[in-house]
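Peer 1: Give me a model of this one.
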Amino acid sequence: MNSQTRLQALSTFLKSQRAKILPQSVGLPAGTRRRTPGLRREEVAQLAGVSTTWYTWLEQGRDIKVSASVLDCIASALQLTFDERKYLYALALDTTLGVSLNQSIQPQISPALARILQELRHCPTIISDRKCDIVGWNQAASHVFLDFNQIAVEERNMIGLLFTRKEFQSLAVNWEHFVKGFLSIFRTYYGQYVEDEWYDHFIEEMSRSYPDFARLWNQSEVSTAPEVAVEFRHAKAGKMLFHLTSLQVQGSADLRCSIYTPAPETATEMKLNKLMEQDKKLPNHIDFGST
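Peer 2: A predicted model of the protein is given here:
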């Protein structure tokens, strides 16, 4: 991400967060002459204890000197979550948060993680890297989503598949809610790896090819582990309800484990078991860095 793109991303983020805050929620009168939702710039500056001019420059994406202590005040004024704060700091301070960007290192799944993936027999599970490229999955995921073995390695990007594959679009009852959960995770990576221009190229290409992506990307939140309850309408099994748990895998490889747990007191697990009994040929897939 070059400097201009980074500052533009910072500007967009600050504006969107400011628009979310109701004046009355921070002790300010709602007023009747507000042309836009949320707080005014001068009100954010007042709450943060900085000058209106300085905050205006920051929000406009000007290349100005910023300190972590002042960002703390801005984050508090905008009521940012922990993940949103990290995103703000990464963009404003132009830091990769100490993470190496060595592109030659391929993500690897450890034997222990591979065992976990295999043991989660009745929970569709996907392992993805920091670009949301899918590097591993289990049999349950192949039955509920699609057989990822039939997709070329370079096309196994979860964000891309959500927009290119009709299977995903018809599977999720609330497709937009489903997509936003992944985009909120993807945005944390976007802020974390501010020096990697791959993200800018990917977002530009997706926005150009899929108008819905551009719209949902602009609406997306920032979260490393969004709580998502999803309802699927499976072509063979019918209605299935899952709770998505997204876990960051500890280790040198920046991997994420997305586990879909069948909702309790539903027939989801029974339907999944029946699906898997009907076709036992779909294997687990574990990528040990061959891609």
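
Peer 1: alpha carbons only for contacts and neighbour counts from here, please
Peer 2: OK.

Peer 1: and residue 172, what is it in contact with?
Peer 2: By C-alpha atoms under 8 Å, 6 or more residues apart in numbering, residue 172 lies in contact with 178, 230-233.

Peer 1: ditto for residue 118
Peer 2: By C-alpha under 8 Å, 6+ apart, residue 118 lies in contact with 138, 284.

Peer 1: for the one 10 residues further on, same thing?
Peer 2: For residue 128, the contacting residues are 134-136, 255-257, taking C-alpha under 8 Å, 6+ apart as the criterion.

Peer 1: for those residues, which one is nearest residue 79?
Peer 2: Lowest distance from residue 79 to these (C-alpha to C-alpha) belongs to residue 256, with 26.8 Å.

Peer 1: Report the secondary structure state of that closest one.
Peer 2: Three-state call for residue 256 (DSSP: H, G, I helix; E, B strand; the rest coil): strand.

Peer 1: can you check the one 4 residues further on too?
Peer 2: Residue 260 carries the three-state label strand when classified by three-state DSSP.

Peer 1: Look up how far residue 124 lies from it.
Peer 2: From residue 260 across to residue 124, the span is 5 Å (C-alpha to C-alpha, to the nearest Å).

Peer 1: Equivalent analysis for residue 37, please.
Peer 2: 40 Å.

Peer 1: And these two? Which one has more around it.
Peer 2: Each of residue 37 and residue 124 has its neighbours counted (other C-alpha atoms under 10 Å); residue 124 has more, 24 against 14.

Peer 1: can you list contacts of the helix or strand harbouring residue 182?
Peer 2: Per DSSP states H and E, residue 182 falls inside helix 175-192. When contacts are defined by C-alpha under 8 Å, 6+ apart, helix 175-192 is touched by residues 83, 86-88, 90-91, 95-97, 130-132, 159, 162, 169, 172, 199, 216-217, 220-228, 230.

Peer 1: Just the angle for the helix or strand following that helix relative to helix 175-192, thanks.
Peer 2: Note on helix 175-192: by DSSP H and E, the next helix or strand toward the C-terminus is helix 198-209. Angle of helix 198-209 versus helix 175-192, following axes from the mean of the first three to the mean of the last three C-alpha atoms, to 10 degrees, is 150 degrees.

Peer 1: Please give the structure of this sequence too, so both can be compared:
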Amino acid sequence: MDLSAELSEFLRSRRARLKPQDVGLPEFGRHRRVPGLRREELAQLAGVSVAYYTRLEQGNGRNVSMEVLDAIARALRLSDTERAHLTHLARPTVKKRQRAISRPQQVRPGLAQLLDAMESVPALVVGRRMDVLAWNRMARALFGDFPAWEPRDRNMARMVFLDANARDLYVDWECKAVEVVSVLRLCAGLYPDDPELMALVGELSVRSEEFRSLWAAHTVTDKGHGRKRLRHPLVGEMTLQYESLKVSGDDPDLVLVTYHAEPGSPAADALRLLAQWGVDEPVDVPGDAQQGVRKDAPK
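Peer 2: Below is the predicted model of the structure:
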């Protein structure tokens, strides 16, 4: 990925979403030739010269200071995640990034055992490309038969955009799609030289018009917490809380994602019913010993 082009497009997209009245500037004239703020208006808000900001928006982030980036981030009203993304694009840490993508992501045995012990809570370990690296029995019951999928298909982005079942599973599919693309965009800023990540983005861009449109919006977000409305074919619709927890250790890009229901809610009853599904089957741990192709998996 071309970081200069990404920096340019990200700054333009963030500037275009702001209007003069949003930042306390007067809006003269009934028609403006550009959407959002003009470059000179943004430069004025950030306290930098128009020429300097123009060079930065053209992708020339060499030697830009953190003070200037912080000023521009404040002027653009960036979120903490967007501010971090801007920093990754303008001041990439090449050596650290190259070391990270050269190592395959693995789930240590202790973490796999923790997943097994979470008998009533669906839980997944997700990697930097949104690969599902490990799961427990409840996650398999909730999201699908991971062991039966090809390893490359165990990916949340492929699942959301290429598996028709995902549109039934996620009641608010459009929100989930935006979230997935925003997380991938953040990952791409961190690891622009990751060939597997770029191949994933390329594949989804070719095969999904919706992905292409969302990718062009340059939204970024980190895995966090919140609610998901799911419609399961066995237990019906339920609203679950999810938490995304960074896994400590050698790989900072592993995230443990858990799902739970409010006590006493219909969703809690649905999870208990779902827990009985396949209760006599062995718990799934990471590994590709079982191979096969899910009939409705992404192709």
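
Peer 1: TM-score of the superposed pair?
Peer 2: The TM-score (TM-score structural alignment, normalised by the length of the first structure) is 0.89; 288 aligned residues with a C-alpha RMSD of 2.5 Å.

Peer 1: which among the contacts of residue 172 of the first structure end up buried?
Peer 2: By neighbour count, with 16 or more other C-alpha atoms under 10 Å, those hold 178, 230-232 as buried.

Peer 1: so which of these would you say is closest to residue 241 of the first structure?
Peer 2: Among those, and counting by C-alpha to C-alpha, the member closest to residue 241 of the first structure is residue 231, at 4.6 Å.

Peer 1: Which position in the second structure pairs with that closest one?
Peer 2: The equivalent of residue 231 of the first structure in the second structure is residue 229 (alignment by TM-score structural alignment).

Peer 1: next one: residue 51 of the first structure
Peer 2: Going residue by residue (TM-score structural alignment), residue 51 of the first structure aligns to residue 49.

Peer 1: Now do the helices in the stretch 51-200 of the second structure.
Peer 2: Counting by DSSP state H, counting those that start in this stretch, the segments of the stretch 51-200 of the second structure that form helices are 66-76, 80-90, 94-101, 109-117, 137-143, 156-162, 165-169, 173-190, 195-207.

Peer 1: which one of those is the most hemmed in?
Peer 2: helix 137-143 (a mean of 23; mean count of other C-alpha atoms under 10 Å).

Peer 1: Which positions in the first structure sit opposite that helix in the alignment?
Peer 2: Using TM-score structural alignment, helix 137-143 of the second structure pairs with 139-145 in the first structure.

Peer 1: Determine which residue in the first structure is aligned with residue 167 of the second structure, please.
Peer 2: So residue 167 of the second structure corresponds to residue 169, using TM-score structural alignment.

Peer 1: OK, contacts around that match?
Peer 2: Applying C-alpha under 8 Å, 6+ apart to residue 169 of the first structure gives the contacts 162-163, 175.

Peer 1: In the second structure, which of these still touch?
Peer 2: Retained contacts for the contacts of residue 169 of the first structure in the second structure, judged by both residues aligned by TM-score structural alignment, their matches' C-alpha atoms under 8 Å, are 162, 175.

Peer 1: of the contacts of residue 169 of the first structure, closest to residue 286 of the first structure?
Peer 2: The closest of these to residue 286 of the first structure turns out to be residue 162 (C-alpha to C-alpha; 21.1 Å).

Peer 1: ok, that closest one to residue 170 of the first structure distance?
Peer 2: 10 Å.

Peer 1: How about residue 192 of the first structure?
Peer 2: Taking C-alpha to C-alpha, one finds residue 192 of the first structure at 32 Å from residue 170 of the first structure.

Peer 1: cool, and residue 244 of the first structure?
Peer 2: Residue 244 of the first structure is 18 Å from residue 170 of the first structure, where distance means C-alpha to C-alpha.

Peer 1: Could you do residue 110 of the first structure as well?
Peer 2: 33 Å.

Peer 1: max-length strand in the first structure?
Peer 2: The longest strand of the first structure (DSSP state E) is strand 238-249.

Peer 1: okay, the angle between that strand and helix 111-119?
Peer 2: Using the same axes, to 10 degrees: strand 238-249 of the first structure against helix 111-119 is 170 degrees.

Peer 1: Mean distance between strand 238-249 of the first structure and the second structure after superposition?
Peer 2: Averaged over the aligned pairs, strand 238-249 of the first structure sits 1.3 Å from the second structure after superposition, using mean C-alpha distance after the TM-score superposition for the first structure.

Peer 1: by how many degrees do that strand and strand 255-262 diverge?
Peer 2: 150 degrees.

Peer 1: Residue 209 of the second structure corresponds to which position in the first structure?
Peer 2: For residue 209 of the second structure, the residue aligned by TM-score structural alignment is residue 211.

Peer 1: quick revisit: which one (most neighbours) among the contacts of residue 128 of the first structure?
Peer 2: residue 135 (25 neighbours).

Peer 1: residues contacting that residue?
Peer 2: With C-alpha under 8 Å, 6+ apart, residue 135 of the first structure has these contacts: 107, 126-129, 286-287.

Peer 1: now do 7 Å
Peer 2: Residue 135 of the first structure sits next to 127-128, 286-287 when contact means C-alpha atoms under 7 Å, 6 or more residues apart in numbering.
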